[in-house]
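Trainee: okay, predicted coordinates and the sequence, questions at the end:
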Amino acid sequence: MQTPSPNVVVIYDSLIARDGAAAALAGYFTVNQVPLEKFITEGSFDAPVNVFCVNAGELETTKQVKKVLQTCQNEALFVLPTHNSDGITRLRGITDAEFLVLPFNGNELRSLIKKALNRSVERSWDTLHPQKRKALKEAVVCFENCFDLVQHGEPVPIEAIQDCCHHIRDAAELGDLNNWIDALDNHHDYSFRHSMFVCGTLSYFAHAIGIGGADLDQLTVGGLLHDIGKAKIPLEILDKPGKLNAHEWSIMKLHPVYSNDILADENGLDADLVAMAVSHHERIDGAGYPSALSGAQINDQVRLTAIADVYSALIDKRAYKGSMTCEAALDMMSSFEGHLDMDLLRSFRGFVLDQVHTLP
């Protein structure tokens, strides 16, 4: 369920390392395989990340890699065919880039590439207003920490999340939701990107219609945590680059149940906030999941979260679909009677279109 990914250049003099890297990246990235000698003679290829699949144990190879790194400014990672201590020591002498040694789990390499891609996206935040920059940089650290703790069976860090969401509230006071969305648009951690779309949309909308104080805090924190249950979904499903099959979808639909398991026992979390994570896939007509709630059983916070969640999914791009314009997304959502709260959606539509019409 990832955004379409850019090209990755696999630079190799080791066929076995090249094949291992290519197998891990197939379907997730567009891979251009280039022999090391050709890369040296023809120069840099147009890709944000270079994966060097090389025999670090060969002194001449290390010299060639050093030459390439001196002229190439792209992010670099290494896949080594064997663990050669002398070669790794020489490699460490010319670069601090991360490396993997065969055999490895494909998720490891894909994760390293996503982090490398995201570093350039996160550097672009330096041009934002200081409050928005601080909110995003705090959020990416907080979100990654939350997912990591949940995956290791630890409780979510509520105080850190609340502090992070205060910065998001400060950013929302500046207005311009589209600027927030644009800053996140090319981030390659889909779970983070989507949660920040939803969290930002809720906070910006709530601020615009006069919601403040504890209610605004609750919506912002609830938005950040609304998909926390996905931390328990296998990466092979969570990061799948295409549509999920029926079995995979049945597993994905468990994430609200996992959210309840994660959040229900947290001290100090309001039940309405927990409901945002557990019930935002419920529908007004009772055809949603996980509990088939309907009508008055679905509170306003959950109804708002459902709108933000659907809107964020429609305007985002995936490997299997392009993004919609905000107008097209709102038009489609207007046909979701029985699913979404139409009165709240009309207010939301006005807010979003006002944002569009006030663009410079």
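Mentor: All right, it came through fine. Just so it is clear, the structure is predicted and the values come from calculations on it, not from any experiment.
Trainee: alpha carbons only for contacts and neighbour counts from here, please
Mentor: Fine.
Trainee: count residues in the vicinity of Trp249, would you?
Mentor: If you count neighbours by other C-alpha atoms under 10 Å, Trp249 ends up with 12.
Trainee: name the helices or strands packed onto the helix or strand where it lies?
Mentor: For Trp249, the element it lies in under DSSP states H and E is helix 246-252. In terms of contacts (3 or more C-alpha pairs under 8 Å, 6 or more residues apart in numbering; DSSP states H and E), helix 246-252 is packed against helix 235-238.
Trainee: one more structure, for comparison:
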Amino acid sequence: MQVNTVDVPDPGRGKPYIAIVAGNARQRSILARCLTSFYQFAEYPDVAQAVAGCRTHVPLLALVSEQLPPGGGFDLVRRFRLDPGLASIPIVVLAGKDDKVTRDGALQCGADSLLVEPFSRSALVTAVSGLLNRGVERKWKTLRPLQRQALSDTLLLFNGISNVISEGKPIPYQGVSDACQPLVEAVANDDFKEMLDGVKDHDNYSFAHSMRVATYLSLFGCNLRLPKEEQILLASGGLLHDIGKMSIPHQVLNKPGRLNEAERAVMEGHVTASVAYLEHCQDLPKGIITIAAQHHEKVDGTGYPRGLAGSKLNRLARIACIVDVFTALTDRRVYKPPIEAEAALKFMVDEMDSQLDAKLLGLFRQMLLDASGDIHRQMERSA
């Protein structure tokens, strides 16, 4: 079997596994280069090897060329749909022409999407990401109403932000706070844990990270007994804190290896970009802009972009920094698997004690330990 030896499927590496099935070696190579920043992948040159390989390592999605020996890509799709272990895999068919015969063939064999060559890398990534997210979002329907609404409302808002920015329009705070209200209510009702699980595998990393930051900020605010309006402000700040990353080139944002000096400068520029945009949104509370501006600052002055230290750091920013660090450590990224919560907290306490507000970190750690204890007690009662 011809399987890419660099990106052999390995669940521990954190990247979803995509099957690339094409008879043409050059086409497989081009597709692999397009996807390597985002996913693991394995390459299969024909129908038989694809079926055998995908049964051994079931992918989250398959890219299937219409030109595939011996019977063609449509034949492979039909075989997948008749195989109980492979039937539910989302499939994108790659075709050389766009005509009624091809479209009908893709539909009739059971393909989920059709891409006609030549297509751009962004079109390919969008098609793959959209199908992966469709499955994740379908699972949200099984959640309780408040959690389901929190996820759907914030995703709808988040997906619309890039359009609003490109049109040069401000984000109205009322829309942000309305989207965050179900999230805050779910947190106040201690009804948010499945919501965090529901978003962790979403293929839009920026949304997943921002949603998790918003949830933990809301939880922190609730535990600090802040008024509900401030909890909504914290959640809103979490949802918007990284919007400047929408301007970061995907090859930098999703680079699987270490960033070089120039790339790091581009990445760190997302803070300035976030603030520059948010300052034009006249009705946004100042606290939201502060969270975006200072969530990478550290109390010892080693953070960025301004190297603020000590009393120059706003309390909201100190909270946001702790939550952002914890969430980044426990996120799945293209360059690392997620770290368990307890290991992340230990790292923050042992290795970052001079960078983070010690009192707030202690409160955050205790909050998560208490929440973990509640989960264990619920499991014991139900056993």
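Mentor: The structure has been received and is ready for your questions. Predicted model only: the values in this text are computed from it and were never measured.
Trainee: average offset between the helix holding Trp249 of structure 1 and structure 2?
Mentor: Following the fit onto structure 2, the mean deviation recorded for helix 246-252 of structure 1 is 1.0 Å by mean C-alpha distance after the TM-score superposition for structure 1.
Trainee: can you check which part of structure 2 the next helix or strand after that helix sits on?
Mentor: Proceeding N to C from helix 246-252 of structure 1, the next assigned helix or strand is helix 255-263, under DSSP H and E. Alignment of helix 255-263 of structure 1 against structure 2: residues 270-278, by TM-score structural alignment.
Trainee: how big's the offset between the matching stretch and structure 1?
Mentor: Mean for stretch 270-278 of structure 2 is 0.7 Å (mean C-alpha distance after the TM-score superposition for structure 1).
Trainee: all strands of structure 2, in order?
Mentor: In structure 2, the strands defined using DSSP state E lie at 17-21, 40-44, 61-65, 91-95, 113-116.
Trainee: just so I know, which of those lies nearest Ala273 of structure 2?
Mentor: strand 40-44 (30.5 Å; C-alpha to C-alpha).
Trainee: now do that closest one against strand 17-21, angle only.
Mentor: Strand 40-44 of structure 2 and strand 17-21 are oriented at 20 degrees to each other (axes from the mean of the first three to the mean of the last three C-alpha atoms, to 10 degrees).
Trainee: buried residues in strand 40-44 of structure 2?
Mentor: 40-44 (16 or more other C-alpha atoms under 10 Å).
Trainee: structure 1: matching residues for that strand?
Mentor: Using TM-score structural alignment, strand 40-44 of structure 2 pairs with 30-34 in structure 1.
Trainee: what does the match of helix 255-263 of structure 1 contact?
Mentor: Here stretch 270-278 of structure 2 makes contact (C-alpha atoms under 8 Å, 6 or more residues apart in numbering) with 165, 170-171, 241-245, 247-248, 284, 289, 292-293, 305.
Trainee: for the longest helix along structure 2, packing partners?
Mentor: Secondary structure of structure 2 per DSSP state H: the longest helix is helix 358-382. Judged by 3+ C-alpha pairs under 8 Å, 6+ apart, the packing partners of helix 358-382 of structure 2 are helix 205-223, helix 315-330.
Trainee: let me know which of those is tucked in deepest.
Mentor: Most buried of these, by mean neighbour count (mean count of other C-alpha atoms under 10 Å): helix 205-223, with a mean of 24.
Trainee: for Val10 of structure 1, what is the corresponding residue in structure 2?
Mentor: In structure 2, Val10 of structure 1 lands on Ile20 (TM-score structural alignment).
Trainee: run through the residues that contact that match.
Mentor: 28, 31-32, 41-44, 62-64.
Trainee: before we move on, back to that, mind giving me CSV with the helices and strands packed on helix 358-382 of structure 2 and columns for distance to Val271 of structure 2?
Mentor: Putting those into CSV (distance: least, C-alpha to C-alpha, whole Å) gives the following:
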stretch, distance to Val271 of structure 2
helix 205-223, 14
helix 315-330, 13
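Trainee: and the residue mapped onto Asp324 of structure 2 from structure 1, how close does it get to Pro155 of structure 1?
Mentor: Aligning on TM-score structural alignment places Asp324 of structure 2 opposite Asp309 in structure 1. With the distance defined as C-alpha to C-alpha, to the nearest Å, Asp309 of structure 1 ends up 24 Å from Pro155 of structure 1.
Trainee: now do Ile181 of structure 1
Mentor: From Ile181 of structure 1 to Pro155 of structure 1 the distance is 29 Å (C-alpha to C-alpha).
Trainee: list the contacts of the aligned partner of Phe205 of structure 1 in structure 2.
Mentor: By TM-score structural alignment, Phe205 of structure 1 lines up with Phe220 in structure 2. By C-alpha under 8 Å, 6+ apart, the contact set of Phe220 of structure 2 is 364, 367.
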